[in-house]
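>>> just a sequence and a predicted model for now, questions to come.
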Amino acid sequence: MSTTSAPPAPLTDQPLRGLALIVGATLLFAYTDTANKLLVTDYNVPLVMAVRYITHALLMIAVVAPFQGRRMIQMTRPALVIVRGGSLALGSLLMGLALQRMPLAEATAIAYLSPVLVILLSGSLLNEAVSPAAWFAAGLGFGGVLLIARPGGGLDPLGVALTLGNVVFATGYNLLSRVLARTERTLTLLFYTALFGAIIFGIMLPWTLYGQTPTALQVVLFLSLGVSAGLGHYLLTQSYRYAPAAILAPMNYLHLGWAALFGWVIFGHAPDAIAIIGIALVASGGIVSATMARRRRARAREEVAAAPEETV
């Protein structure tokens, strides 16, 4: 297989577009988590993950491959692509196991320590400027997480440990998304994400293919996992082409709001007043991040426009 591909679309400075893509991605991720939680009540986690990734991979082959051809499988940095795909698969496994033991909103809140780590690491690892506004936005989001999760609130210790393991893998996945956006096409990254998950969990199928006969609703949930997860990760990967990781990370916290809403509607876990304040802080972090980024770009354009006049 050739590892030389046509150059991907270049990175551009369009943070509002990147943030809009993140909003869609977080909604789809919250739906995926909700469907996962519904399914892992009756089925083992590796089986649910196998159906999710195999469905995703088959959809890519059936729908995308006829239009993309060999471009879909061509990589420039295969080692990093493999590590990224493996990180997501392992993180998904740990999150599925955590959802067997924890409420949706609390598990999601702990998982969203990952965007804080992305902000902390993007400066040193990705050479991206981390402004005071980004730190402030991250602080708002982290404070919201603390209010929603409220440490010491009787959460299952093993569930917390599994979710923290997911945080580690999710941080690596998000950082690699930004790194690989410079050299790889979005659909290529999406395909290999699905392929690696399908292989990892497909190998486990002979030992995990058991459980009750699914109902019609469960069949729909199983099949929709690949669609929602695949489209969500497409939007997430595409967003990194338009904005730095430090700008996008705070907006990832919207996933918490969606998770709280789905937890309330589906599982009857209505957020209390403190949790609502936490969700508001999370949303505020994203707004601050977008607003400050827009102001910095406007000032930069003004400085560039004024520079020739000063040198005349």
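Looks like it arrived, so ask away.

>>> only C-alpha atoms from now on, for both contacts and neighbour counts.
Noted.

>>> assign Leu11 to helix, strand or coil.
Following DSSP: H, G, I helix; E, B strand; the rest coil, the label given to Leu11 is coil.

>>> alongside the first one, take a look at this:
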Amino acid sequence: MSAESRIVARTEDPTRGVPCGSGGTRLALAALFCGVASSVLLKGVGGLAPGHAIALRSGLAIALLAVVIGVRAARGRVGRLDRAGAARAALDALAGLTFALAIFELPLALLSAIQAAMPLVSVALAALVLREPLPRRALLAIAMGFAGVIVILNPGLGASPLGLALALISTLAYACRDLVTRRLRPEADMLKSVILSSLLIGAAGLATAGLPAAPRMPHVPDLARLLAAAVTFLGANTLIIAAFRRAPVARIAPLRYTSILWALLFDAAIWGHYPDAATWAGIALIVTGGLILLRPASP
């Protein structure tokens, strides 16, 4: 590539200025594993209503974050929460709450397969909201991703309609959250955004379940699961923000498909759920659409 071509490519690249090193890739992979692990741990909590389990996980996460923020404040390393950070927190809360509620209604593999359309939704929203170019191959990828979701949902319509609706709302909210994450200023405090998100998720989870008639402490195994779920929840949120700060969306988006693999493994190992042929076909369509989207454009 000539020097002039490199200048043109840099000028037309919407992600210019974002490092493309492997650091963002590793952070994103860790974040996605943490997200699935947190869902598995939360689903394994017994004896509590889903909303109460979500609220307790959020409360533990807030307590852990408060300690970290307090230590940083003592060292004079306090950032600020701007409007973009607050908007991200609200979208993350909506996505996280609907996803957490959906895991109690659907097999984890089915839920993750539906959410695999998220990168394609992000591309469509980027074109509509951020006015980013939408080439023909992106339109083909979006169509394949949509078809894949329909294929998955067709046999899945025998599952909980509430769970399917929650999964779709969560997918859209997560895609919007990722767009806002791209706009976070470097000086914005990501921990404050995460703690606000945790507070909103916990409050909403408690509101959906109401106050228990006879409040009680969870059993020790459940409490340990909730604490582990809180830690992995924080890992998923903080690591994905750090990943977007180190790599463009085009590098991070395809990694979301690894969530399907982890979900399939956990579903099979813990709950004995195995995807049927239609689900595999839908996953193949979604992943193929993502690969088409990520294929380098012809010179």
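Right, received. Where do you want to start? Model, not experiment: these values are computed from the prediction.

>>> list the buried residues for stretch 36-46 of structure 2?
Buried positions in stretch 36-46 of structure 2, judged by neighbour count with 16 or more other C-alpha atoms under 10 Å: 36-45.

>>> which member of the residues you listed is positioned nearest Phe99 of structure 2?
Nearest to Phe99 of structure 2 among the buried residues of stretch 36-46 of structure 2, counting by C-alpha to C-alpha, is Ser39 at 8.6 Å.

>>> give me the number of residues near Phe67 of structure 1?
When neighbours are counted by other C-alpha atoms under 10 Å, Phe67 of structure 1 registers 11.

>>> please pull up the equivalent of it in structure 2.
Under the alignment (TM-score structural alignment), Phe67 of structure 1 pairs with Arg72 in structure 2.

>>> that match is in contact with Gly79, isn't it?
No. Using C-alpha atoms under 8 Å, Arg72 of structure 2 makes no contact with Gly79, being 9.3 Å away.

>>> what about Asp276 of structure 2, distance to Val129 of structure 2?
To Val129 of structure 2, Asp276 of structure 2 is 36 Å away according to C-alpha to C-alpha, to the nearest Å.

>>> so the match of Phe67 of structure 1 is in which element?
helix 50-74 (DSSP states H and E).

>>> need the residues that contact that helix.
With C-alpha atoms under 8 Å, 6 or more residues apart in numbering as the test, helix 50-74 of structure 2 has contacts from 42, 45, 78, 97, 100-101, 104, 191, 195, 198-199, 201-210, 226-227, 229-231, 233-234.

>>> show me what counts as buried in that helix.
Within helix 50-74 of structure 2, the residues scored as buried using 16+ other C-alpha under 10 Å are 50-62, 64-65, 69.

>>> same check, this time on stretch 179-193 of structure 1
If you call a residue buried by 16+ other C-alpha under 10 Å, then stretch 179-193 of structure 1 has these buried ones: 179-181, 183-193.

>>> just stretch 133-149 of structure 1 next, same as before
Of the residues in stretch 133-149 of structure 1, 133-135, 137-149 count as buried by neighbour count, 16+ other C-alpha under 10 Å.

>>> superpose on structure 2 and give me the mean offset of it.
Aligned to structure 2 and superposed, stretch 133-149 of structure 1 gives a mean residue distance of 5.6 Å (mean C-alpha distance after the TM-score superposition for structure 1).

>>> what helices and strands are in contact with the helix ranked longest in structure 1?
In structure 1, with assignment by DSSP state H, the single longest helix is helix 273-311. Under the contact criterion of 3 or more C-alpha pairs under 8 Å, 6 or more residues apart in numbering; DSSP states H and E, helix 273-311 of structure 1 touches helix 15-40, helix 132-149, helix 245-251, helix 254-267.

>>> go through those and name the closest to Pro214 of structure 1.
Ranking these by proximity to Pro214 of structure 1 (C-alpha to C-alpha) places helix 15-40 first, at 9.5 Å.
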